[in-house]
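Participant: could you look at this predicted model? Sequence included:
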Amino acid sequence: MSAATAQRSTIVERLTKSWLYIGLIGIGVVSFVRIITDTDDLTGAGTIRAAIIATCPILAAALGGLWAERAGVVNIGLEGQMILGTWGAAFFTYHYGPWVGILGAALLGLVGGLLHAIATVTFGVDHIVSGVAINLIGAGAATYLAEAVFPEYEGGGPRQLNGLEAPAQVTIPGVSDLANTISDQHWFFVSDVASVIQALTTNISTLSLLIFALVIISALVLWRTSFGLRLRSCGENPQAAETLGVNVYLYKYVAVLISGALAGIGGGFLALVASSGFSTGQTGGRGYIGLAAMIFGNWRPGGLLAGALTFGYTDSLRLRDTQSVHSLLLLVAIGLLMFAAWRACRKQVKGALVVAAAGALVMAWFLLTDSVPREFTVMTPYVTTMFVLALGSQRLRMPAADGKSYRRGSAG
């Protein structure tokens, strides 16, 4: 094994251990808050299962954003591509079944990605302008196609198509039953880990498993293959990549097409798993939240997975009860204070003080109140989006050429 390969393996192992430790610490903190606040719903299997369902469409959109931006193309159009995916999933599932429906969702999202690639890569249109246009086109096209096609279908109407077949679910009987027994004991940490295992082994959609697998596949392709290296070089320094013989236009097109397809799969998940069918406007801004999760994750697969899980978890809590959201305030306060301590250890004094002040305010909110207004619980995932981006903005590093115009021959 070469020295470079050994170094890459060491880096991968180190990152894997780091995320494992972070995950275990996170579960420990949540378990502590659960016991302190006597809110078992914080880590109940139902909450975790709802969090997975809420996470998957956001995660698919975030992965789509990762592919595009690693090649230097900002894809604000993820929302529109997700909307196209919801219609594609509904149409193809109605005629051919759920897995063809997922392919149809990916195809419709890919069409949105193609439009974005033509505008930004070929014609040099500003990426933000093109993305906004894709969002408008996606919403308009899905609404028009729904009104034109679905009223003729059984269970259909001008704004919805219900009764669609969902992808199969998977249960591992022995593991699921044992995890359920341990989870019901409400022990510190152990029961919380058991709740996670129970949610992952009881009636979990095969499409959820596919989306989580796509995170691993994307990480391997982008960081462990020569194809991924060339694609990422297009997002860092396309002129230098061109001098080395990389077809920058081709790699940008491939990345944006994959980006659109992944966003479309996220839309398909919304139509087939998260709900019982298609309805117009059902994405609810998840494309934008996916983009935020990608930025929160610093343009890396592990980070965006953590971001998507964070947003999915907060989104699932608002569907439970207001007491869970109130307990979430303590969880956020502890997290902020731990983050402030970490920044202080790295001698980032100014940033540590700002984060610590935010943590103190949230802690005061928790201590001085007994509940959170129902109106605020609806806003929880969106407030979380803005909050983590504001706090994490100082440590972010986007690809150097992300969003910048590139013309063939500019290297000379």
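Facilitator: Looks like it came in fine.
Participant: CA atoms for contacts and neighbours, from now on please.
Facilitator: OK.
Participant: element containing G284?
Facilitator: Using DSSP states H and E, G284 is not contained in any helix or strand.
Participant: distance of it from V129?
Facilitator: Distance from G284 to V129, counting by Cα to Cα, to the nearest Å: 21 Å.
Participant: more crowded one of those two?
Facilitator: V129 (14 against 11; other Cα atoms under 10 Å).
Participant: separation between the more buried one and Y288?
Facilitator: In terms of Cα to Cα, V129 sits 15 Å off from Y288.
Participant: and R224, how many neighbours?
Facilitator: 15.
Participant: cool, S371 as well?
Facilitator: For S371, using other Cα under 10 Å, the count is 14.
Participant: contacting residues for the spatially most central residue of the chain?
Facilitator: In the chain, the residue lying closest to the centroid (Cα atoms, centre = their mean) is L59, at 2.3 Å. Residues near L59 by Cα atoms under 8 Å, 6 or more residues apart in numbering: 211, 266, 290, 293, 304-305, 308-309.
Participant: three-state assignment of it?
Facilitator: At L59 the chain is in helix, as set by DSSP: H, G, I helix; E, B strand; the rest coil.
Participant: included below, for side-by-side comparison, is a second structure:
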Amino acid sequence: MTAPTTATDVNQPSLQPTAPTGRRMSLPVLMLVIAGALALTSIVRLVTGANGITNVSQMSTALQLAVPIGLAGLGGLWAERAGVVNIGLEGMMILGTWFGAWAGFQWGPWTGVLVGIVGGALGGLLHAVVTIAFNVNHIVSGVAINILALGATRYLAPLAFEGHQGGSAKQSPPVDSLGHFSIPGLSGALESLNDQHWFFVSDLAGLLGGLVTDVSWLTLIAVALIPASWYILWRTPFGLRLRSCGENPIAAESLGVNVYKYKYLAVIISGGLAGLGGVFLSIVANPFYLEGQTSGRGYIGLAAMIFGNWMPGGLAIGAGLFGYTDSLNLRGGSANVHALLLLGALLLVAGAIWLAVRKKYVHAVITLVVGALVFAWYAGTNEVPNQVVSATPYVVTLVVLALSAQRLRMPKADGMPYRKGQGK
């Protein structure tokens, strides 16, 4: 984003900011890419007979696992668009899980949601004070918050949960459900269509069926936060000012923007979103707090945000990808991962052809060789070890980040120290 050029541009409430410039995939092209990937997946399903890779249950589980990752990534996006690196997302999620369950089992699940958001926001506030007011290195502060949150919840859990029915030093009493819903008629029709195992149509039905079957109300809220964040950050004067703090805070200050205020607000919102992701884990995914239940999802959310190029839409796709690979652990993991080896080989071959068309011959040859090795692994085995299944989400995280690194563009002032008046 280019910083505003006049004070009037920043302060006028009638300002209509434009979308970020640069090479971005248009919506029609994006839909074609998704349709192509789904068609390729359908071919793999028909060849391998692994119908579980696109059934409704698989997609529903993937959505449930993607939500906390997406919320953590969305929190990171808010902070980093204002110029503050938030490695502390994991710790803020931990605070959300604990505070959400603590309030939820006493006063009800919706109270738990609100208190969990506040718990994560408190972690965000601490990170903001340390990095903005005292100019501590953002990475150091984030790591410290992760350690502090883990230690604090371990200390508080026995005090809060022991002595209550179902509670222990590492687990809270159960929390009532927020409730789930399915769209009558549509959910059943999509599931029946998915059971036909037709090419593409059944796979599309499985994908859509997972979005409308047995969905939590909190999932609906989380999904709505993606377009809401895009609209606020890219279509409002508030969002323009906030993003200017992450691109060029000195220029923003010279035009009347209170940089400190916007950075504080962004990091507190970031913590609240990560806390909401933690609440999802301790109230929706599991109806109780359990020590260690975040399992690094804050870090994977950060990776999803980077994969999405600091954009809400790309972040949602990244979270969905990581949630899907994580769901393979729960439903027919070994058979499904083995089938996806073939899909990976085909994608690598397609990538090699694309690189060759762009005259990047060395990269094309390397990609083709890797694709051949993956295909040899698929053809020479009938299943993959359970250890590979468990490691799949993390391997996919690394591979996706490595392949997308060349097109990434972080906010220019992300992580840079700032002092009021430093441009004078």
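Facilitator: Thanks, I have the structure now. The structure displayed is predicted, hence computed values, not measured ones.
Participant: for I250 of the second structure, see how far away the equivalent of the residue nearest to the centre of the first structure over in the second structure is.
Facilitator: Taking TM-score structural alignment, L59 of the first structure has G70 as its aligned residue in the second structure. Applying Cα to Cα, the value for G70 of the second structure to I250 of the second structure is 31 Å.
Participant: would you map the strands across the first structure?
Facilitator: Using DSSP state E, the strands found in the first structure span residues 160-162, 169-170, 204-205, 277-279.
Participant: which part of the second structure matches the last one?
Facilitator: Alignment of strand 277-279 of the first structure against the second structure: residues 288-290, by TM-score structural alignment.
Participant: now swap in the second one and tell me
Facilitator: Counterpart in the second structure of strand 169-170 of the first structure, with TM-score structural alignment as the criterion, is residues 180-181.
Participant: hang on, the earlier thing: export the strands of the first structure to a markdown table and tack on distance to D321 of the first structure and mean neighbour count?
Facilitator: Putting the strands of the first structure into a markdown table (distance: least, Cα to Cα, whole Å; neighbours: other Cα atoms under 10 Å) gives the following:
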| stretch | distance to D321 of the first structure | mean neighbour count |
| --- | --- | --- |
| strand 160-162 | 27 | 22 |
| strand 169-170 | 27 | 14 |
| strand 204-205 | 23 | 21 |
| strand 277-279 | 25 | 26 |
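Participant: can you find the partner of G104 of the second structure in the first structure?
Facilitator: Checking TM-score structural alignment: G104 of the second structure goes with T93.
Participant: actually I250 of the second structure, not the one I wrote
Facilitator: Using TM-score structural alignment, I250 of the second structure sits opposite Q239 in the first structure.
Participant: quick check: the closest residue to that match other than its chain neighbours vs T243 of the first structure, distance?
Facilitator: Leaving aside its chain neighbours, Q239 of the first structure sits nearest to A411 (4.6 Å; criterion: Cα to Cα, 6 or more residues apart in numbering). According to Cα to Cα, A411 of the first structure stands 7 Å off from T243 of the first structure.
Participant: how about the strands of the first structure in CSV, adding distance to G109 of the first structure?
Facilitator: Formatted as CSV, those follow (distance: least, Cα to Cα, whole Å):
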stretch, distance to G109 of the first structure
strand 160-162, 19
strand 169-170, 24
strand 204-205, 21
strand 277-279, 15
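Participant: these: which one's closest to Q198 of the first structure?
Facilitator: For Q198 of the first structure, the closest of the strands of the first structure is strand 204-205, at 9.6 Å, according to Cα to Cα.
Participant: quick one: the helices in the stretch 201-350 of the first structure?
Facilitator: 206-224, 226-236, 238-243, 248-269, 286-296, 301-317, 322-345, 349-368 (DSSP state H, counting those that start in this stretch).
Participant: who wins for proximity to E69 of the first structure among those?
Facilitator: helix 226-236 (6.8 Å).
Participant: tell me the angle of the closest one relative to helix 206-224?
Facilitator: 80 degrees (axes from the mean of the first three to the mean of the last three Cα atoms, to 10 degrees).
Participant: list the buried residues for helix 226-236 of the first structure?
Facilitator: Buried positions in helix 226-236 of the first structure, judged by neighbour count with 16 or more other Cα atoms under 10 Å: 228, 230-236.
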